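1. Structure for the following, please:
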Amino acid sequence: MAVSFTRKRLYRVGSRPLERAVDDVKQLAEAVWFRGYRPTQAELERLRGVMPREDFQRALCVLELLSQYPVCRRDTARHLQQLTRLFHRELLGNDETPTQGRYSPSERWGLSDATAPLRKALLPLQTRNHADSTGRRHGLSC
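-> Predicted coordinates for the structure are as follows:
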């Protein structure tokens, strides 16, 4: 998947409420989890320059959400979490990420979007069977 296509997908994910962006989020998850897509800080800065603030926050919320799944490679998850913390601090003034248990990334990003439909849609992609069928390394790889 070309980076520019993935950047466009990230833009599309942020440009509408999450419950209406499920297919785009699934495609972004495939890119992050199985194709090695890792947005750079410069790439996200460019995206920030062309998106309304709430849309950009929504895109960051999705990246943070994707980093929480075990199927996300550890180095990729760490990278995404560092980027989202950086932007969270810049946009919202703090970077207090809950360290235990599940939390709602949408609430943390000040969004009213529901993430339950995304979590449900991502379930089939995060199984070991699906992850192994991609033929790529992933967070569940031995």
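2. C-alpha only now, for contacts and for neighbours.
-> OK.
3. Not counting residues beside it along the chain, what's closest to the residue sitting nearest the centre point of the chain?
-> Nearest to the mean C-alpha position of the chain, by CA atoms, centre = their mean, lies Leu63 at 1.8 Å. Excluding the flanking residues, the one nearest Leu63 by CA to CA, 6 or more residues apart in numbering is Leu80, at 6.5 Å.
4. burial measure for the one you found, as a count.
-> Neighbour count of Leu80, defined by other CA atoms under 10 Å: 24.
5. Same check on Asp132?
-> Using other CA under 10 Å, Asp132 has 15 other residues around it.
6. structure for this one too, so we can compare:
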Amino acid sequence: MTVSFTRKRLYRVGSRSLECAVDDVKQLAEAVWYRGYQPTQAELERLRGVMPREDFQRTLCVLELLSQYPVCRRDTARHLQQLTRLYHRQLLGNDDTPTQGRYSPSKRWGLNDATAPLRKALLPLQTRTYADATGHRHGLSA
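-> Coordinates of the predicted model:
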């Protein structure tokens, strides 16, 4: 998956409700978790310039969600969390990221999208067996 293709995937993820973007989110998860893709602030700024605000917030919501899984490498998770925190402050004026327990990224981003179908679809991609079979480093690597 090329960087250009992954940028397009970021756009597609945000352009539809999360329930309808499951396949695109799964492909983005593969790129982030197993191929080392880390969107840059410049990429996100370009997206911000061409996407409606709610769509951009949806993309950021997905990036934040992907950062929460143990299979996400620690450096990638930290990078995604810093980016999403920055944009959350810019777009919504605060950053109330809970530091403990589960929370709904979609609610935090002011979206009505349900994340349950997305989380269910991501489960098979984040098992140790699947992660090890990719042949790439990941957050579950020893």
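7. The residue nearest to the centre of the first structure touches Thr84, doesn't it?
-> Yes. Contact criterion CA atoms under 8 Å: Leu63 of the first structure and Thr84 qualify, at 7.5 Å.
8. Superposed on the first structure, what's the mean shift for the longest helix seen in the second structure?
-> Across the second structure, the longest stretch assigned as helix under DSSP state H is helix 74-92. Following the fit onto the first structure, the mean deviation recorded for helix 74-92 of the second structure is 0.2 Å by mean CA distance after the TM-score superposition for the first structure.
9. List the contacts of the residue nearest to Leu63 of the first structure.
-> By CA atoms under 8 Å, 6 or more residues apart in numbering, Leu80 of the first structure lies in contact with Arg38, Pro39, Leu63, Glu64, Ser67.
10. try Asn129 of the first structure
-> Counting by CA under 8 Å, 6+ apart, Asn129 of the first structure has no contacts.
11. Mind telling me what it corresponds to in the second structure?
-> Matched across to the second structure, Asn129 of the first structure falls on Thr129, judged by TM-score structural alignment.
12. The residue lying closest to Arg58 of the first structure once chain neighbours are set aside: what's it in contact with?
-> Leaving out its chain neighbours, the residue that sits closest to Arg58 of the first structure by CA to CA, 6+ apart is Gly14, at 4.9 Å. Applying CA under 8 Å, 6+ apart to Gly14 of the first structure gives the contacts Glu54, Asp55, Phe56, Gln57, Arg58, Ala59.
13. Could you check stretch 108-126 of the first structure and say which residues are buried?
-> Buried residues in stretch 108-126 of the first structure, counted by 16 or more other CA atoms under 10 Å: Arg108, Trp109, Leu111, Asp113, Thr115, Leu118, Leu122, Leu125, Gln126.
14. What's the match for Arg48 of the first structure in the second structure?
-> With TM-score structural alignment defining the correspondence, Arg48 of the first structure maps onto Arg48 in the second structure.
15. number of nearby residues for that match?
-> Other residues near Arg48 of the second structure number 17, with proximity taken as other CA under 10 Å.
16. shouldn't it be in contact with Arg58?
-> No. Between Arg48 of the second structure and Arg58 there is no contact under CA under 8 Å: 11.2 Å.
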